[in-house]
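>>> next comes the sequence, and after it the predicted model I'd like to discuss.
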Amino acid sequence: MQVCLRDAGHECVAVTRQSTILPNGRETLALGNISAQTDWQEVLDGVECVVHLAGQAHVAGKAALNVQATFNAVNVEATINLVEQAINQRVKRFVYVSSIGVHGATSNDTFITEASPFIPYSPYTHSKYDAEKALQRLAAHSQMEWVIVRPPLIYAADAPGNFRQLLGIVEKGYPLPFAGLSNRRSMVALENVVDFLMCCCTHDKASNQAFVISDGQELSTTEIVTTLASGMGKRQCLFWIPDLLIKMGAALLGRQHTYTQLFGSLQVDSGKARLLLGWRPVISTHDGLVKAGREFLGK
């Protein structure tokens, strides 16, 4: 995102855990793991807008002994610390990337909008919901504007987590039980996320608003897998298993959430972003998935 902001003429400071060199040759500022004690004063000096992307998405090892506390430490307490220091430094706008998961794990036959009820269902989504509320509460007593963005699955060739695993499985050509699925999944390409966040940084009407976003197209898991395979120049082998058997197997293995992600529906209506901000995705889901598959294979 730093590269895109600079290309658009904005001065930008990127903060990471470890120092890295970006494609434009610029180095990021390394602060290590963020916490409630992180000192942001030097970083925030002269900054007009903060885009907060950092967060804890997965927990493993000793941290798994107290999952909620681990998520809260980074996603809630560290965020509160950053918000408070941003207010003290007179930052004009704070853009927070939350998760569509604050509205639940599935949408069934409906579309999730900004008006949908909050149904956080996991330690991670509870922490994102709590961070949203803390941002709004603190900003309400200051001059700082807030923007909250709730994306569904963000995909790209170098995406981490479950999408990375799916790319690896498709690349290896393993047979998958995804034939004939009729579920509908909204996703959002990394390129579209970056473009929308840039819009949120500058658009007057984004002030003090929450947005759910997506590519604007819903695909079944069958279509997602076959499109990724197409980008890799492969033909994916899919077969059919009765849904009840898959659901029972997932329950026995303790993988109910994985079952929901692969076989359930999660549809997002990003109409507010289009109507209020005039935003349009810069890449379609089909083209984004083909690109992700092609670039993953190239790595």
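Perfect, thanks for sending it. Numbers count the residues shown, from 1 in each chain.
>>> drop to CA atoms for contacts and neighbour counts, all remaining ones
Will do.
>>> top helix in this structure by residue count?
In the chain, assigned by DSSP state H, the helix with the most residues is helix 123-139.
>>> got the contact list for that helix?
Residues from elsewhere that reach helix 123-139 (C-alpha atoms under 8 Å, 6 or more residues apart in numbering): 56-57, 67-68, 71-72, 75-77, 79-80, 83-84, 87, 96, 98-99, 101-102, 120, 145-146, 148.
>>> quick check: which helices or strands does the helix or strand following that helix pack against?
Next helix or strand after helix 123-139 toward the C-terminus (DSSP states H and E): strand 145-150. Other helices and strands packing on strand 145-150, by 3 or more C-alpha pairs under 8 Å, 6 or more residues apart in numbering; DSSP states H and E, are strand 93-97, helix 123-139, strand 209-212.
>>> quick check: angle from strand 145-150 to helix 123-139?
160 degrees (axes from the mean of the first three to the mean of the last three C-alpha atoms, to 10 degrees).
>>> try it against this one:
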Amino acid sequence: MARILVTGSTGFIGRHLVPALSIRRHEVVEAGRRPRPDAPRFIAVGEIGPATDWSQALADVDAVIHLAGLAHREAAEAEFFTVNDAGTRRLAEACHKAGVKVLMILSSIAAREAERDPRSSNAYGRSKLASETHARGFAESGGAGIILRPPLVYGHDAPGNWQRLQRLAASTTPLPFGAVRNRRSMCSVGNLSHAMVTSVEAALGGTGGGTFEVADREVVSLAQILRWLRAGMDMPHRLLPVPVSLMQAAARVAGREKLKTALLDDLTLDPSAFIRVFAWSPPETAEEAVKRSGQLYAANAGVRNQASAGS
């Protein structure tokens, strides 16, 4: 059993990771911006940045899993770098000073895109790429540094694009994506949590470190995702085979390039190195995870609707 600090524990991924660590009998310390009187092991550290005081949170900690960061909203470039870059540097320095053995940084596949083409990447991707250097610096100072680059992480309570996709799947409208055969890597929040627990435990035992892409084993298409979501919601598929070229042209005319990229383009990862180094096997298939996401989303929507009707 280890004492593990999780930053950003109240976020989407943190809400799933903390129970996964507890099941493995680790002592979890949580850190975030604001106090939580209901959580005795939660330590408020204020804003994440170059001046954050981590000393209390890092007391007697064996490993740190750093999830906290700026994402999923519009912000100035300087703000992304203050939180994701300078904030991670401050944490890595504090970890070294406190004698922490393992520092894991949850990065993003956006960092890979920034690495390949900095000029066309966004501030988020560049700031996540910058944050990775601090985990490598921590490793050079004698600890174990693990950097994970996931793609879209999904689950019924996920924010951002996945929430919008679930909302789209839950509509009764026929959708024009039946002919979309793109190739997308994704990662269920259950698989990601399992991967983080597995690799941190291995690193505490002296095995593994470096930068890894992590994802579900399967590469899927938008049409498959929508079919599985609607199956989980106990709905008919109702996907119309509209030609992809027609949808791409319509998106360009409407100025929706980002939407086209998110829905219709390819984006694949290679998790084979992570699987090999940590002897990891994803505990659930993409089909199982997407269907369950749809099922839970529909169930929660029903609860919300009943509450609204009764108010």
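Cool, the structure landed. Predicted, not measured: the structure shown is a model, and the values here were computed from it.
>>> list the TM-score for the superposed pair.
In this superposition the chains share a TM-score of 0.87, using TM-score structural alignment, normalised by the length of structure 1; 280 aligned residues with a C-alpha RMSD of 2.1 Å.
>>> just the buried subset of the contacts of helix 123-139 of structure 1, please.
The neighbour count (16 or more other C-alpha atoms under 10 Å) marks 56, 67-68, 71-72, 75-77, 79-80, 83-84, 87, 96, 98-99, 101-102, 120, 145-146, 148 as buried among the contacts of helix 123-139 of structure 1.
>>> in helices, which of these appear?
Per DSSP H, those map to helices at 67, 68, 71, 79, 80, 83, 84, 87.
>>> how long is stretch 98-112 of structure 2 from one end to the other?
Criterion C-alpha to C-alpha, to the nearest Å; first-to-last residue distance in stretch 98-112 of structure 2 is 30 Å.
>>> superposed on structure 1, where does the strand or helix carrying residue 229 of structure 2 end up, distance-wise?
Assigned by DSSP H and E, residue 229 of structure 2 belongs to helix 222-232. When structure 1 is superposed, helix 222-232 of structure 2 averages 0.4 Å from its matched positions, counting by mean C-alpha distance after the TM-score superposition for structure 1.
>>> counting contacts, what elements does that helix pack onto?
By 3+ C-alpha pairs under 8 Å, 6+ apart, helix 222-232 of structure 2 packs against helix 160-170, helix 286-310.
>>> ok, average deviation of the first one from structure 1?
After superposition onto structure 1, the average distance of helix 160-170 of structure 2 to its aligned residues comes to 0.7 Å, using mean C-alpha distance after the TM-score superposition for structure 1.
>>> starting at the chain centroid, how far to that helix?
16 Å (C-alpha atoms, centre = their mean, to the nearest Å).
>>> can you name the next helix or strand after it?
strand 184-188.
>>> which neighbouring elements make contact with that next one?
Using 3+ C-alpha pairs under 8 Å, 6+ apart, the elements in contact with strand 184-188 of structure 2 are strand 152-154, strand 219-220, helix 286-310.
>>> the same query, at a cut-off of 6 Å, please.
In terms of contacts (3 or more C-alpha pairs under 6 Å, 6 or more residues apart in numbering; DSSP states H and E), strand 184-188 of structure 2 is packed against strand 152-154, strand 219-220.
>>> superposed on structure 1, what's the mean shift for the first one?
Its match in structure 1 and strand 152-154 of structure 2 itself, once the structures are fitted together, sit a mean 0.6 Å apart by mean C-alpha distance after the TM-score superposition for structure 1.
>>> chain center to that strand: distance?
6 Å.
>>> run a quick neighbour tally on the closest residue in space to residue 156 of structure 1 that isn't next to it in sequence.
Using C-alpha to C-alpha, 6 or more residues apart in numbering and skipping the chain neighbours, the partner closest in space to residue 156 of structure 1 is residue 292 (5.0 Å). When neighbours are counted by other C-alpha atoms under 10 Å, residue 292 of structure 1 registers 25.
>>> just checking, residue 292 of structure 1 touches residue 155?
No - the pair residue 292 of structure 1 / residue 155 is not scored as a contact, 7.5 Å apart, by C-alpha atoms under 6 Å.
>>> name the nearest residue to residue 144 of structure 1, sequence neighbours excluded.
Residue 144 of structure 1's closest residue in space is residue 92 (C-alpha to C-alpha, 6+ apart), at 4.9 Å.
>>> who's in contact with the one you found?
48, 49, 144 (C-alpha atoms under 6 Å, 6 or more residues apart in numbering).
>>> which of the helices and strands packed on strand 145-150 of structure 1 is buried the deepest?
strand 93-97 (a mean of 25; mean count of other C-alpha atoms under 10 Å).
>>> give the aligned range of the helix or strand following it in structure 2.
Counting by DSSP H and E, the element after strand 93-97 of structure 1 in chain order, helix or strand, is strand 111-112. Strand 111-112 of structure 1 corresponds to no residue of structure 2 when matched by TM-score structural alignment.
>>> by contact count, what packs against strand 111-112 of structure 1?
strand 267-268.
>>> next SSE after the strand it packs on?
helix 271-277.
>>> mean per-residue distance, that following helix versus structure 2.
Helix 271-277 of structure 1 sits 1.6 Å off on average (mean C-alpha distance after the TM-score superposition for structure 1).
>>> quick one: contacts of that helix?
Contacts of helix 271-277 of structure 1 (C-alpha under 6 Å, 6+ apart): residue 279.
>>> and what of stretch 154-163 of structure 1?
Against stretch 154-163 of structure 1 from outside (C-alpha under 6 Å, 6+ apart): 188, 189, 190, 292, 295, 296.
>>> one step back: got a markdown table for the contacts of residue 92 of structure 1, with neighbour count too?
What follows is the contacts of residue 92 of structure 1, written out as a markdown table (neighbours: other C-alpha atoms under 10 Å):
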| residue | neighbour count |
| --- | --- |
| 48 | 15 |
| 49 | 21 |
| 144 | 22 |
